[in-house]
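Asker: Sharing a sequence plus its predicted fold:
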Amino acid sequence: MQSIYNFHALEFNGEKKSLGDYHDKVLLIVNTASKCMFTKQYKGLEKLYQKYKDKGFEILAFPSDNFNHQEPLTGIRLETFCRLQQQITFPVFKRTHVVGEYVDPLFKYLSHKELNGKFDCRPLWNFHKYLINRKGEVVDYFYPFTGPNTARLHRKIETLLNE
């Protein structure tokens, strides 16, 4: 069975970042957008990141324009929006496809049980979240309406951090 460590993501500077660099971390992988009703979750995600980052937790954000063209930004404009306007300090990668014909291999893996061994659950909208254990395995997912401040999400993260 594969893990997310077999994949890579493109950073804003065009460099490939191996997800193996996050080995032994609990991860929350989120597809994001700057013009979505859920964009306000960026602030909550940053608070969540600050709360758990020193305990082995990372959030990985993947902007996507797959849903109603709610991510019109690319390149430096997108990076500026995330880093300066939203004050995000967790990793944010280049805009990518999270569904459809051109879906990124990572999101194909996250979305299909025959690949991840756990769930069939593709993003239905922006701010869909996948929770990954320290072994790089998908262990849960959260629909966009589950915000980063919900007790259920915090409990799941704390459980994985303590394993």
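Answerer: Arrived safely. Numbers count the residues shown, from 1 in each chain.

Asker: Every contact and neighbour count from this point should use C-alpha atoms.
Answerer: Fine.

Asker: where along the chain do the helices fall?
Answerer: Using DSSP state H, the helices of the chain run over 41-52, 75-80, 105-111, 113-116, 151-161.

Asker: wait, which of those is closest to Ser34?
Answerer: helix 75-80 (8.2 Å; Cα to Cα).

Asker: what does the closest one rub up against?
Answerer: Identification of contacts with helix 75-80 by Cα atoms under 8 Å, 6 or more residues apart in numbering yields 12, 92, 94.

Asker: just to revisit the earlier point, deepest of the helices of the chain, which one?
Answerer: Of the helices of the chain, the one with the most neighbours on average (mean count of other Cα atoms under 10 Å) is helix 105-111, at a mean of 21.

Asker: one step back: make JSON lines out of the helices of the chain and add distance to Leu124.
Answerer: Putting the helices of the chain into JSON lines (distance: least, Cα to Cα, whole Å) gives the following:
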{"stretch": "helix 41-52", "distance to Leu124": "16"}
{"stretch": "helix 75-80", "distance to Leu124": "22"}
{"stretch": "helix 105-111", "distance to Leu124": "11"}
{"stretch": "helix 113-116", "distance to Leu124": "16"}
{"stretch": "helix 151-161", "distance to Leu124": "19"}
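
Asker: and the comparison structure, right after this:
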Amino acid sequence: MTSIHDFTVTDIDGKPRSLGEWRGKTLLVVNVASQCGFTPQYEGLEALWREQRDLGLVVLGFPCDQFGHQEPGSEAEIKDFCSTRFDVTFPMFAKIEVNGEHAAPLYQWLKSEGKGILGSEAIKWNFTKFLVDGDGQVVRRYAPTDTPQKIGRDTRARLQK
């Protein structure tokens, strides 16, 4: 695969979606969890999506249960939690693995294109974020501690060029 647009993933309702649907958009891809210390970032991610989507930003949430069993629910439970607790309207996808031999192909590609500290590929925790440009290329990887507000400054500058 040469760009994020080459991938098809399953959305939270079980339907296949081509990421090529967002060709030309700036994407913020996040592995999320409902019972994590970073879960309140859903609020900031939703605010960022609402504030910058008309500029071309799309936030994509990928639930993952690989870190401390912090996303134990079904897709229906995750969808309900996100909508009732944080009024999430950005696109959400089926639960995936981001590390190991069963890592989703999308995340295998993201990690190889956007390495972490000291060149590591492994995702260290939930709410790791990848910024992808309109051509489908990873331009930056953010740590779980990087807040949506901080990232919003970067995305706004990128989108207003």
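Answerer: Looks like it arrived, so ask away. Since the model is a prediction, treat every value here as computed from it, not as a measurement.

Asker: hang on, the earlier thing: buried among the contacts of helix 75-80 of the first structure? Make that a PyMOL selection.
Answerer: To isolate the buried ones among those in PyMOL, judged by 16 or more other Cα atoms under 10 Å, type:
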select buried, resi 12+92+94
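
Asker: circling back to that earlier point, among the helices of the first structure, which is nearest Lys16 of the first structure?
Answerer: Closest among those, using Cα to Cα: helix 105-111, at 13.1 Å.

Asker: Which neighbouring elements make contact with the closest one?
Answerer: Other helices and strands packing on helix 105-111 of the first structure, by 3 or more Cα pairs under 8 Å, 6 or more residues apart in numbering; DSSP states H and E, are helix 113-116.

Asker: Pull the residues that contact the helix it packs on.
Answerer: 1-3, 108-110, 119-120, 137-138.

Asker: Now find how far off-centre it is within its chain.
Answerer: 18 Å (Cα atoms, centre = their mean, to the nearest Å).

Asker: can you check stretch 39-57 of the first structure too?
Answerer: So, by Cα atoms, centre = their mean, the centroid of stretch 39-57 of the first structure is 12 Å from its chain's centroid.

Asker: ok, the contacts of helix 75-80 of the first structure vs Lys129 of the first structure, which is closest?
Answerer: Distances from Lys129 of the first structure to the contacts of helix 75-80 of the first structure, taken by Cα to Cα, are shortest for Val92, at 14.0 Å.

Asker: residues contacting the closest one?
Answerer: Contacts of Val92 of the first structure by Cα under 8 Å, 6+ apart are 11, 60-63, 79, 82.
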